[in-house]
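A.B. asks: model the following, please.
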Amino acid sequence: MQTRTIQPIHVLYFETKTSLAQLSQHVRHVARRLYQDALHNDIEITGPIYWVYEGADGQLDTIFTLTIALPIVSTAQLTNSEFKTKYLESFNCITEQLYGDWNTLGTVYGSLISEIMSQNKTMSGQNREIYINRDFENPERNITEVQVGIL
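C.D. replies: Predicted coordinates:
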């Protein structure tokens, strides 16, 4: 667990309003479409998929903004795309890597939030998950960086 400041990241992105109960409808296919769109537009990909949660509070039915983002070069020019580009802003966070199945994400969030509380810090309301390695056939091989935003 460590405190970090993430510098701005230029991304190709998909954004929607959703809830934790509805997240599964965005798994795999949105990332696949982002990668396909980047390749179609001859855009250099510079990092793994990010899921950015703005306003999620851990409750299944709370509506929040979900951004699924693919880091790309800042000089990218879209000619025919269903997606847009923007910068993810600089982000102060406490972070931890999860090695393995995503069914333990709740435990990781719990430990990060406990650490934030013990340091008397305030959460920003934004969390990020960076999918360094996604292996749907062998979930024990997943590598996910979980970032909880702090003010």
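
A.B. asks: use CA for all of it now, contacts and neighbours both
C.D. replies: Will do.

A.B. asks: check which residues of the longest helix seen in the chain are buried.
C.D. replies: The helix that spans the most residues within the chain, counting by DSSP state H, is helix 105-118. By 16 or more other CA atoms under 10 Å, the buried positions in helix 105-118 come out as 105, 108-109, 112-113, 116.

A.B. asks: checking the spatially most central residue of the chain next. Helix, strand or coil?
C.D. replies: Among the residues of the chain, the one closest to the centroid is W51, at 2.2 Å (CA atoms, centre = their mean). Put simply, W51 is strand when judged by DSSP: H, G, I helix; E, B strand; the rest coil.

A.B. asks: how about the nearest residue to it, chain neighbours excluded?
C.D. replies: Once flanking residues are discounted, W51 sits nearest to I68: 4.6 Å by CA to CA, 6 or more residues apart in numbering.

A.B. asks: second input sequence below; structure requested for side-by-side comparison:
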Amino acid sequence: MKAQRNCYVYVYDRYSDWEPALAVYGLNNFTDIRVIPFSVDGQPVTSGGNVSVQPQQSLEQAIAADIDLLIIPGGATIAAGAEHEALLPLVRKQLDSGRLLAAICDATVFLGNHGLLDQISHTGNDARVLQMMAPNYKGAAHYIARPAVTAGNLITAAGTAMVPFTKEIYTALGILEQPELAFWFGFFDAAGNTPQFSHVPALPFFFRSYEVNMESMLPLVRTATLEMYRQAIAAGLEVCGPVQWHYHQFDGNPQTMFRLEIGLPITAVGPVPAPYQCEVLPAFDCISTTHEGGWDKLGDTYGKLISITRALGIQLAGYNREQYFRYDFHQPDQNITNVQMGILKP
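C.D. replies: All right, here's what the predicted structure looks like:
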């Protein structure tokens, strides 16, 4: 069995250095995949950002190598430069052998102009751009208007899609779930919906406490919130935020009994009738993220947060909050829920 996987990155004068940068940084720092830059003759090149790059190998050495992933970045010359024709035997070898080939930006033009996109789903900067820049391109029927596309062992992407391009690469390599890589990549992925570590200040809170498990909790979903608003108005409290559910010592087991507090943020505490309570909750530290969509998938969001804390060796406090910025029982895909998992300071 082959122990070492290799990623070869084609570098050349004026190549777009940002396009493969995220992918190769993650591979080199968070996996055992070896990253090897190569040029046609093995000599130094200067990127489009005027960065000098010393390749580790030549094209001749790359053709003789066992390559798990070949990355071809775009750049000012690759679409039509004759000097890149020498790369074609390696490209065809990679595709024919079923090994991964990832091309971004004008590298898709290079592939399209040599008939390598004619019969396979792909993307690029734009279908019209491909047709204009690659006279021999006949794959318009297979063009997909997405930032990045994987079809078989071919990954293609637009030049502005560095993050989706990287995600397709990591997914194809089966490494996206590695905790350290997933945590690091999470800062770039999901359009800003990245978990954050926060210190939440003290919160004046009007609430009612329940002892429940998952089954007995469900009837409270619609009834408890409505009653909270009625009681808050009757008590003359000024509500200043969305309804929240606070979970104490809930371990994910459907049978476990735990304490659930359902309530509303308010501007100031005041007298309220039992069984309702009104107090200032202390500040707490948490890791948080926004869950968009139905609550049936909330477990996936919690799993993501738990994976991050485990990877970083952070201990959970056993206290979580959910803030319901938007909820629609008829269209749950429109729900927006902020999840805060309490953590303990080391």
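
A.B. asks: just to revisit the earlier point, now the longest helix of structure 1 on structure 2. Mean distance?
C.D. replies: In the superposition with structure 2, the aligned residues lie an average of 0.3 Å away from helix 105-118 of structure 1, counting by mean CA distance after the TM-score superposition for structure 1.

A.B. asks: burial check on Q7 of structure 1, number of neighbours?
C.D. replies: When counting by other CA atoms under 10 Å, one arrives at 12 neighbours for Q7 of structure 1.

A.B. asks: and the aligned residue in structure 2 for it, how far from Q331 of structure 2?
C.D. replies: With TM-score structural alignment as the criterion, the equivalent of Q7 of structure 1 in structure 2 is P201. If you measure P201 of structure 2 against Q331 of structure 2 using CA to CA, to the nearest Å, the figure is 32 Å.

A.B. asks: quick one: contacts for the residue nearest to the centre of structure 1?
C.D. replies: Counting by CA atoms under 8 Å, 6 or more residues apart in numbering, W51 of structure 1 touches 66-69, 128-130.

A.B. asks: cutoff 10 Å now
C.D. replies: Under the criterion of CA atoms under 10 Å, 6 or more residues apart in numbering, the neighbours of W51 of structure 1 are 13-15, 31, 66-70, 127-131, 146.

A.B. asks: for G26 of structure 2, same thing?
C.D. replies: G26 of structure 2 makes contact with 33, 166, 170, 180-182, 184-185, according to CA under 10 Å, 6+ apart.

A.B. asks: thinking I113 of structure 1 is in contact with V146, fair?
C.D. replies: No - look at I113 of structure 1 against V146 with CA atoms under 10 Å: they stay out of range, at 11.3 Å.

A.B. asks: for these two, list the residues in contact with both.
C.D. replies: Jointly contacting I113 of structure 1 and V146 under the rule CA under 10 Å, 6+ apart are I94.

A.B. asks: what ranges does structure 1 have for its strands?
C.D. replies: Secondary structure of structure 1, counting by DSSP state E: strands at 2-6, 9-18, 49-54, 64-71, 84-88, 91-99, 123-133, 143-150.

A.B. asks: which residues touch the fifth one?
C.D. replies: Defining contact as CA under 10 Å, 6+ apart, one finds that strand 84-88 of structure 1 is touched by 6-15, 52, 67, 69-72, 74, 76-78.

A.B. asks: can you give me the stretch of structure 2 that that strand aligns onto?
C.D. replies: Under TM-score structural alignment, strand 84-88 of structure 1 corresponds to residues 277-281 of structure 2.

A.B. asks: which residue is the nearest non-sequential neighbour of A235 of structure 2?
C.D. replies: Spatially, and ignoring its direct neighbours in sequence, A235 of structure 2 is nearest to V272 (6.1 Å; CA to CA, 6+ apart).

A.B. asks: so the one you found touches M228, yeah?
C.D. replies: No - using CA under 10 Å as the test, V272 of structure 2 is too far from M228 to be in contact (11.4 Å).

A.B. asks: overlap in contacts of these two?
C.D. replies: What both V272 of structure 2 and M228 touch, as defined by CA under 10 Å, 6+ apart, is the set 206-207, 234.

A.B. asks: out of those residues, which end up buried?
C.D. replies: Applying 16+ other CA under 10 Å to these, the neighbour count classes 206-207 as buried.

A.B. asks: quick revisit: mean shift of the match of strand 84-88 of structure 1 relative to structure 1?
C.D. replies: On superposition with structure 1, the average gap between stretch 277-281 of structure 2 and its aligned counterparts reaches 1.4 Å (mean CA distance after the TM-score superposition for structure 1).

A.B. asks: determine how far that stretch lies from the middle of the whole chain.
C.D. replies: If you compare the mean C-alpha spot of stretch 277-281 of structure 2 with that of the full chain, they lie 37 Å apart, counting by CA atoms, centre = their mean, to the nearest Å.

A.B. asks: residues of that stretch that come out buried?
C.D. replies: Using 16+ other CA under 10 Å as the test for burial, stretch 277-281 of structure 2 gives 277-278.

A.B. asks: repeat that for stretch 42-57 of structure 1.
C.D. replies: Of all the residues in stretch 42-57 of structure 1, those buried under the rule 16+ other CA under 10 Å are 43, 45, 47, 49-57.
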